[in-house]
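J.: One predicted model, sequence on top.
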Amino acid sequence: MHVVLLSLFPEALAPYLRSSILGIASEKGIARYDLVDFRDFSRDRHRTVDDRPFGGGPGMVLKPEPILDCVEWLERRHGSFHRIMLTPCGQPFTQERAGDLTEHERLLLLCGRYEGFDERIREELEWDEISIGDYVLAGGELPALVVTEAVVRLLPGVLGDERSAQEESFQTAGLLDHPHYTRPRVFRGREVPAPLLSGDHAAIARWRETQARARTRVRRPDL
């Protein structure tokens, strides 16, 4: 998978893309990341990418020219991308959506800043608009990393054990994950639940499902 992130602050993204799961995916040749500063596509000597909003109001708005020129340059060079705009106005990001995105060979993630995008950026090109929650951040860099990691970790060969991506929250009947335990068997008087020590795989599976359903019912009744 080829992932391109468009950002005014690519240096903020680079270290994380080299780390942990994302770094492993890159080293294995499963994922490739390119960071592009769309300020490089500005059309004046001041490298302007934003301007005051028509109609007045606070803040600045990202101009259409640098972003559209950047996207069109990338697609001439690499072919078409599945374009993602990170915005509070987008559809909520879910585990199911992450799985859907693994079907694309190329992803392009646009990180916003300031008050938002000139609407003609949306009108000129087709975008998959994604939000990672009902709150506002200073920019789209963190959401872009969230989406990238959620997708890349699902690609075959990235995780050490493929079951890790199958037996976790939202994957089993849409439930939250069950509780996990490791050594020691007793910690500050708290013991590991007996079913997990029984060696009875059917009993363990029943216990885990019961616990997952109970946790989901309390913490996420909407699920």
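T.: Structure's in. What do you need?

J.: drop to CA atoms for contacts and neighbour counts, all remaining ones
T.: OK.

J.: Tell me the buried residues in stretch 162-180?
T.: Within stretch 162-180, the residues scored as buried using 16 or more other CA atoms under 10 Å are 169-170, 175-178.

J.: second one coming, line it up with the first:
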Amino acid sequence: MRFDLITLFPDMCAALREHGVSGRAHQRGLWTLHAWNPRDFTHDAHRTVDDRPFGGGPGMVMMAEPLALAVQAIRADRLQAGVDSPDQVAPVVLLSPAGQVHHQAQARGWAGGTGAILVCGRYEGIDQRFIDHYVDQQVSLGDFVLSGGELAALVLIDSVVRLLPGVLHDAESAEQDSFNPALTGLLDSPHYTRPEVWRDQVVPETLLSGHHARIQAWRRQQSLHLTQAERPDLVEQARAAGGLSRQDEACLDALDKAR
């Protein structure tokens, strides 16, 4: 898998390429990240990538031509590297508040592909003509605005990379992630580690029992309780999809009665 990032700040890629789980996987060649600065595709002495917006208004707008040339160079490079083929090219994805909100199911879908070309905007925005001609998909992290698309792109990449085979030391870790189909899209249960007593607070007895069936049932119950308390919309989604068992519904009913 290969991601190509079009960004004015290529050094930000080091956060994923050199550190943590994603960094180790990058060093092992399980995925790659290439950064492309649109300033390298300009033709003036000042390497200009932005200009004032037509119609007036605050801020500056990123120009279409440097971004378009960057996309063309990336596509040629991916094709030469054998990552893409003439019949199957990487999608161009713009990190934008106008995009579909990224979620775990989408990350799992991306994990089955070969990556993408991610465009990181800056300033007031990007010339709409570039978006209309080159962008295949827009993605958002939520209803808020960042100073640029880099942080959003790195978050998106990390959510995908950790799902690739061999990236996590224990493959079952991803199966227990919040929003995972293995949890019917619910939140993960609470976790505990040593010591057994910390500042007079003890680990739940069930987790110390060694009884796997009881532990599994406890974790499911806690997952239901936590999700109902913090994200009841996820419970409703699981119910609508037929993902809640009779035991799940009984647990939720008892929780409602206890309030």
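T.: Arrived safely, thanks for sending. Please read these numbers as outputs of a predicted model, since none were measured by experiment.

J.: Superpose the two chains and report the TM-score.
T.: Once superposed, the chains reach a TM-score of 0.96 (TM-score structural alignment, normalised by the length of structure 1), with 223 aligned residues with a CA RMSD of 1.2 Å.

J.: before we move on, back to that, please identify which two of the buried residues of stretch 162-180 of structure 1 are farthest apart in space.
T.: 170 and 178 (10.8 Å; CA to CA).

J.: circling back to that earlier point, out of the buried residues of stretch 162-180 of structure 1, which one sits closest to residue 25 of structure 1?
T.: Distance to residue 25 of structure 1, by CA to CA, is smallest for residue 169 among the buried residues of stretch 162-180 of structure 1, at 21.7 Å.

J.: Would you agree the closest one falls within a helix?
T.: No. Read with DSSP: H, G, I helix; E, B strand; the rest coil, residue 169 of structure 1 is coil and lies in no helix.

J.: now the strands: where do they sit in structure 1?
T.: Secondary structure of structure 1 (DSSP state E): strands at 2-6, 32-36, 50-51, 61-62, 82-92, 106-111, 128-131, 186-187, 190-191.

J.: most packed of the ones you listed?
T.: strand 106-111 (a mean of 24; mean count of other CA atoms under 10 Å).

J.: Could you figure out how far that strand is turned away from strand 2-6?
T.: Using axes from the mean of the first three to the mean of the last three CA atoms, to 10 degrees, the direction of strand 106-111 of structure 1 lies 20 degrees away from that of strand 2-6.

J.: could the buried residues of stretch 162-180 of structure 1 go into JSON lines alongside distance to residue 35 of structure 1?
T.: JSON lines is the format used below for the buried residues of stretch 162-180 of structure 1 (distance: CA to CA, whole Å):
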{"residue": "169", "distance to residue 35 of structure 1": "30"}
{"residue": "170", "distance to residue 35 of structure 1": "30"}
{"residue": "175", "distance to residue 35 of structure 1": "35"}
{"residue": "176", "distance to residue 35 of structure 1": "34"}
{"residue": "177", "distance to residue 35 of structure 1": "34"}
{"residue": "178", "distance to residue 35 of structure 1": "37"}
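
J.: Show me what residue 122 of structure 1 lines up with in structure 2.
T.: Under the alignment by TM-score structural alignment, residue 122 of structure 1 pairs with residue 131 in structure 2.

J.: mind checking how far its match is from residue 92 of structure 2?
T.: To residue 92 of structure 2, residue 131 of structure 2 is 9 Å away according to CA to CA, to the nearest Å.
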